[in-house]
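> pasting the sequence and the predicted coordinates here, then a few questions.
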Amino acid sequence: MVDLCDKIGDIEYATRLFNHVSNPNVFLYNSIIRAYTHNSLYPSVIRIYKQVLANSLEFPDRFTFPFVFKSCASLGSCYLGKQVHGHLFKFGPDCQVVTENALIDMYMKFDALDDAHKVFDEMPEKTIVSWTAMISGYTGAGCYGEAMELFREMQLAGIDPDEISLISVLPSCAHLGSLELGKWIHIYAERKGFLRQTGVCNALIEMYSKCGMISQAIKLFDRMKGKDVISWSTMISGYANHGNAEGAIETFGGMQRAEVKPNGITFLGLLSACSHVGLWQQGLKYFDMMREDYHIEPKIEHYGCLIDVLARAGELERAVEVTKTMPMKPDSKIWGSLLSSCRTRSNLDVALLAMDHLVELEPEDMGNYVLLSNIYADLGKWEEVSRLRKLIRKGNMKRTPGCSLIEVDNVVQEFVAGDDRKPFWTEICSVLQLFSAHQDQDVIENNITLASIEMVGF
């Protein structure tokens, strides 16, 4: 009966039924725990779980733990989750893979990557769900290289990717610019019939957009059936990132005609598109539309985009006014955006205002001082330029090193300025010097280049 109440959504009646049983068995405990989990009543799950532990005649089993782990993750309590993990060793030595998958998922949501990987490594049997939980967790934690490596290991283990695993790894391809793997996934998904899944298409559109293949993203978007709000928003953001405001605005018009309700991400894309081409009045229109027509409460990201729209268009005073009226405190990104725009407009007053806040928020960021120094230089205020340079040297400030990525043989290599720990670092520098020596030539003959590369040991 508790299971039936769970299925029809009558959790109150399920609770009354459970409370009328004087000595519940583990089956009934599991039923009410499952019902509470399905209804997001996570504190109640933990309360019932404690009742199970207090019952000397009944013990939690392999059907109990997955829902308890999910509840711990949803409550954000890593300490509680580790306690339950300890109970698993005591009560569930014969637990099935579904319990271990739930445990991996819990640790990943806590960003406890080492704990998750330890559970994963010790699993005697790894299913597609196990691999996907790891890949998704690494992607969510920003460990994109590790996510892609696990995806390859999964295939080497003889497990074919499914739709969920593809959706999990594609954001990593997008962030690292791994176009070759992304293309392979597209071909694989088409062969398997996964392109009928909206989520797979959405992830591919994002990947192509972030890898610079906007034409391929548009082609895939146009062929899609049943576009959802994520589809439209992803395409709008893709156009925005490529500086195509017209494409973003036209896509939003199509979204409205399709009667798909936009969300906050949609308007972030629109505001970003307006920012790239200086459409500040259109940006204000979308900002007001978001609040008044769709009743979406702007977040700090929306205010940041609006301020960037105004600042880039030269409406610095309007931008400053937004910083004064927004309901939350502007962050360093907002003040940094204002400071950057001040150089183009030679507006020292707003630059100094922005710098005052940046010194408070990130006092050791050398880039802000360099920006202000450049503004002083443009205005011919060389004494101030000298003062800032002395301040930078005195404060031992460091600039954030530049970083670039390149994909070779389906492996993404990262290069950071000043990092000489890379394998073959000396040889790489020799090749770069070789290309630098020929950079003024209109044409570099392939045979000369290859011969030179062979000379340095490749």
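Perfect, I can see it now.
> only C-alpha atoms from now on, for both contacts and neighbour counts.
Will do.
> which ones are touching Phe27?
For Phe27, no contacting residues are found, by CA atoms under 8 Å, 6 or more residues apart in numbering.
> that one is in what secondary structure piece?
In this assignment (DSSP states H and E), Phe27 forms part of helix 26-38.
> and that helix, what's buried?
Neighbour counts over helix 26-38 (16 or more other CA atoms under 10 Å) mark 26, 28-37 as buried.
> which residues sit in contact with Cys353?
Heads up, residue 353 is Leu, not Cys. Going by CA under 8 Å, 6+ apart, the list of residues near Leu353 is empty.
> what helix or strand does it sit in?
Here Leu353 is assigned to helix 348-361, by DSSP H and E.
> quick one on the thing from earlier: dump the buried residues of helix 26-38 into a markdown table; add distance to Leu88 as well.
What follows is these, written out as a markdown table (distance: CA to CA, whole Å):
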| residue | distance to Leu88 |
| --- | --- |
| Val26 | 15 |
| Leu28 | 19 |
| Tyr29 | 16 |
| Asn30 | 15 |
| Ser31 | 19 |
| Ile32 | 19 |
| Ile33 | 16 |
| Arg34 | 17 |
| Ala35 | 21 |
| Tyr36 | 20 |
| Thr37 | 19 |
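> and here is the other one:
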Amino acid sequence: MVLIYFWVNNATCSSNSGPCQFISRACYIFRCLLSPQFKLSSTQDVYVCNVKIGALSRAGKIEAARQLFDEMPTKDVVTWNAIVTGYRKNGILENQETVRLMPARNVVSWNSMIAGCFENEMVDEAFRYFRSMPERNIASWNAMISGYVKYDRLEEASRLFEEMPRRNVISYTAMIDGYAKKGDLERARDF
């Protein structure tokens, strides 16, 4: 992310430059969030706890993330998404049950569950989540198509591709990749 910032903005890094000061501050905050001295209090902001759950999950400390989640007096949909995504990213299937307990879900919640199903070879379960979604975005459709392609279920991927209300480069790339890997270059070219 940092390298992308510098590349896009043609920025250089010196000790007095704004980007370096920003990065230094962000690293300091991240270290503070991961420190054991960072304790939960009832007055703590939900946003800060959400950030820490995400940071702990990315660092592979899912047990600590879950402990913080359990101790939080107030949770929002972002909190739930953070813990579910943390489970998924750490390869833990318990997130399936966690999602069932969610009081509210948004499209991010659903998309995370679909991705988790595909990561754990639960293709039919992913489709059930997809069909249960009250609303879908292009990421939902692309996750399903890419997942079907990954498991060589190209007919189902193609059917969803045709149903999509809107397609983007990811949609087309997934289909082209799937047919090309199968050796069906003619169908790949059709896309």
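All right, it came through fine. Values in this document were obtained by computation on a predicted structure and should not be read as measured data.
> what's the TM-score here?
Here the TM-score for the pair of chains, by TM-score structural alignment, normalised by the length of structure 2, is 0.75; 176 aligned residues with a CA RMSD of 3.1 Å.
> returning to what we had before: what's the matching range in structure 2 for the following helix or strand past the helix holding Leu353 of structure 1?
Downstream of helix 348-361 of structure 1, the first helix or strand assigned by DSSP H and E is helix 366-378. Under TM-score structural alignment, helix 366-378 of structure 1 has no counterpart anywhere in structure 2.
> which other helices and strands does helix 366-378 of structure 1 contact?
On a contact count with 3 or more CA pairs under 8 Å, 6 or more residues apart in numbering; DSSP states H and E, helix 366-378 of structure 1 meets helix 332-345, helix 348-361, helix 382-394.
> I figured Ile164 of structure 1 hits Thr132, correct?
Yes: assessed by CA atoms under 8 Å, Ile164 of structure 1 is found in contact with Thr132 at 7.1 Å.
> any idea which residue sits dead centre in structure 2?
Nearest residue to the geometric centre of structure 2 (CA atoms, centre = their mean): Ser112, 5.4 Å.
> that older thread, show me which of the buried residues of helix 26-38 of structure 1 is closest to Glu180 of structure 1.
Thr37 (40.2 Å; CA to CA).
> Tyr208 of structure 1 and His38 of structure 1: what is the separation?
36 Å (CA to CA, to the nearest Å).
> no, scratch that, I was asking about Gly238 of structure 1
Taking CA to CA, one finds Gly238 of structure 1 at 35 Å from His38 of structure 1.
> go on, Tyr376 of structure 1?
60 Å.
> one step back: in the helix holding Leu353 of structure 1, which residues are buried?
Here helix 348-361 of structure 1 shows 348, 350-351, 354-355, 357-358 as buried, counting by 16+ other CA under 10 Å.
> mind listing what Ile145 of structure 2 touches?
Here Ile145 of structure 2 is in contact with 156-158, 160-161, 171, 174-175 (CA under 8 Å, 6+ apart).
> which part of structure 2 lines up with stretch 175-188 of structure 1?
Counting by TM-score structural alignment, stretch 175-188 of structure 1 corresponds to 119-132 in structure 2.
> if you could redo that for stretch 387-406 of structure 1, that was the one I meant.
Using TM-score structural alignment, there is no partner range for stretch 387-406 of structure 1 in structure 2.
> packing partners for the host helix or strand of Ala311 of structure 1?
For Ala311 of structure 1, the enclosing helix or strand under DSSP H and E is helix 300-312. For helix 300-312 of structure 1, the packing partners by 3+ CA pairs under 8 Å, 6+ apart come out as helix 264-277, helix 280-292, helix 316-325, helix 332-345.
> for the ones you listed, which one sits closest to Lys109 of structure 1?
That would be helix 264-277 among those, by CA to CA, at 22.4 Å.
> what angle do that closest one and helix 280-292 make?
170 degrees (axes from the mean of the first three to the mean of the last three CA atoms, to 10 degrees).
> other SSEs contacting helix 264-277 of structure 1?
helix 229-241, helix 245-257, helix 280-292, helix 300-312.
> make TSV from those and add mean neighbour count to it.
Compiled in TSV, these are given as follows (neighbours: other CA atoms under 10 Å):
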stretch	mean neighbour count
helix 229-241	24
helix 245-257	17
helix 280-292	17
helix 300-312	24
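> out of those, which is closest to Tyr107 of structure 1?
So among these, helix 229-241 is nearest, using CA to CA, at 27.2 Å.
> just the helices in structure 2 please.
Applying DSSP state H to structure 2 gives helices spanning 2-9, 18-34, 46-58, 62-71, 77-89, 95-101, 107-119, 123-132, 138-150, 154-163, 169-182, 185-190.
> distance from the fifth one to the middle of the chain?
This means helix 77-89 of structure 2. 8 Å (CA atoms, centre = their mean, to the nearest Å).
> so it matches what in structure 1?
By TM-score structural alignment, helix 77-89 of structure 2 lines up with residues 128-140 in structure 1.
> average gap between that stretch and structure 2?
Superposed on structure 2, stretch 128-140 of structure 1 shows a mean distance to its aligned partners of 1.5 Å (mean CA distance after the TM-score superposition for structure 1).
> please say which position in structure 1 Gly178 of structure 2 maps to.
Checking TM-score structural alignment: Gly178 of structure 2 goes with Gly238.
> so how far is Gly182 of structure 1 from that match?
16 Å.
> with Glu407 of structure 1 instead?
Taking CA to CA, one finds Glu407 of structure 1 at 12 Å from Gly182 of structure 1.
> so those two - more neighbours on which side?
Gly182 (24 against 15; other CA atoms under 10 Å).
> ok, now which ones touch that one?
Contacts of Gly182 of structure 1 (CA under 8 Å, 6+ apart): 170, 173-174, 204, 207-208.
> so which of the residues you listed hold up in structure 2?
Of the contacts of Gly182 of structure 1, the ones still in contact in structure 2 (both residues aligned by TM-score structural alignment, their matches' CA atoms under 8 Å) are 170, 173-174, 204.
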